[in-house]
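[1] Mind looking at a prediction? Sequence and model below.
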Amino acid sequence: MIQVGNVRLTAQWRRFGGDEGVDLQIHVQQNGTWREAIRFDCFLRHPHYHLDPYGHERILDIADPDPLGWSLKQIETQLPELLAKAGYANVEIEQDELTAAFPKIVEMAEAANR
């Protein structure tokens, strides 16, 4: 788990519904409670991501042939925008802190990719 401000990122290998792959979860803290805001399911057969998985969930396909690389790029360059699309525009994240933590985020994701 890596924390950047009020955002926590985790990575694990996940099997679900006959598919499997790296699962990147982004949790945000609001009012003292942690909530999953975004989940990238970098599955082998049907890669996709969820915005607000436990609220007003939206599931979007990942069309890139490298779903893990694509997901990491989204985290690196689009995280505030993705949080806003997931309904968490009020969660601030310092880009400098995210940039500093990004190599560890990549390392964590690669370790989960067995």
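    Structure received. Residues are numbered from 1 along each chain as shown.
[2] switch to C-alpha atoms for all contacts and neighbour counts from now on
    Noted.
[3] what's the first-to-last distance across stretch 10-24?
    End-to-end distance of stretch 10-24 (Cα to Cα, to the nearest Å): 6 Å.
[4] how far does it sit from the chain's center?
    Its chain's C-alpha centre and that of stretch 10-24 lie 12 Å apart, by Cα atoms, centre = their mean, to the nearest Å.
[5] Buried residues, it. List them.
    Counting neighbours by 16 or more other Cα atoms under 10 Å, one finds that the buried residues in stretch 10-24 are Thr10, Ala11, Gln12, Trp13, Arg14, Glu20, Gly21, Val22, Asp23, Leu24.
[6] What of stretch 101-111?
    Phe102, Ile105, Val106, Met108, Ala109.
[7] and the first one, what is it in contact with?
    Going back to what we said before, that points to Phe102. Glu76 (Cα atoms under 8 Å, 6 or more residues apart in numbering).
[8] another one to put next to it:
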Amino acid sequence: MDRTGDGSCGIVAADGIQDGSGMMTELEIGGVVLTIDYRRTGDDRGPSVRVFGDVDDERVQLLRFDCFDDDPHYHYAPTGVNRMFHLDPLTMGCPVEFTLDQVGRNTRAMIAAAGFEEFAEGVDQSALAEQIGDVQAAIDAEAAG
């Protein structure tokens, strides 16, 4: 999807970029907590969607999707084993759309692949799919600053 008319998916604006000290949206859906914010790391920037869950009475980051301009990627267990995979915009399209698709269809399977099989059993993938519009709205709101 060409959101800007210039071939990019166009979610990043020069204004409203947060450095981790700014805005963040938190959504509780389907047994997980999603946090959406803007990140700036070095020369790259863009929305980040983090998936948290309570594992052994501790809030753990299970997945993270970094929809950056130059190096979009996602992580399995970012604060643990941290397996990271780069996105190829040519074959995978817009990083934001990729993220929304994965959250809506594959969160449960991805959490299990990250090593949290028992936690994944309690994830309501249908609820995530039904409320993916809320995630999109949060990304758009963060982009607007």
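    That came through, no problem. Not measured: the values here are computed from a predicted model.
[9] Would you format the buried residues of stretch 101-111 of structure 1 as CSV with distance to Gln74 of structure 1 and secondary structure included?
    Output for these, formatted as CSV (distance: Cα to Cα, whole Å; DSSP: H, G, I helix; E, B strand; the rest coil):
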residue, distance to Gln74 of structure 1, secondary structure
Phe102, 11, helix
Ile105, 12, helix
Val106, 12, helix
Met108, 16, helix
Ala109, 13, helix
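[10] Could you check which residue of structure 1 pairs with Gly80 of structure 2?
    Here Gly80 of structure 2 is matched to Gly55 in structure 1, going by TM-score structural alignment.
[11] SS state for its match?
    Look at Gly55 of structure 1: counting by DSSP: H, G, I helix; E, B strand; the rest coil, its state is coil.
[12] and the gap between Leu34 of structure 2 and Ala113 of structure 2?
    18 Å.
[13] Counting neighbours, go ahead and name the busier of these two.
    Neighbour count, other Cα atoms under 10 Å: between Leu34 of structure 2 and Ala113, Leu34 has more, with 22 against 14.
[14] residues in contact with the equivalent of the more buried one over in structure 1?
    Using TM-score structural alignment, the equivalent of Leu34 of structure 2 in structure 1 is Leu9. Applying Cα under 8 Å, 6+ apart to Leu9 of structure 1 gives the contacts Met1, Ile2, Gln3, Leu24, Gln25, Ile26, His27, Ile105.
[15] Need the buried ones from those residues selected in ChimeraX.
    Written as a ChimeraX command, the selection of buried residues from those, which uses 16+ other Cα under 10 Å, is:
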select :3,24,25,26,27,105
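[16] possible to save the contacts of Leu9 of structure 1 as CSV with distance to Ile59 of structure 1?
    Below are the contacts of Leu9 of structure 1 laid out as CSV (distance: Cα to Cα, whole Å):
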residue, distance to Ile59 of structure 1
Met1, 23
Ile2, 24
Gln3, 24
Leu24, 14
Gln25, 14
Ile26, 15
His27, 17
Ile105, 23
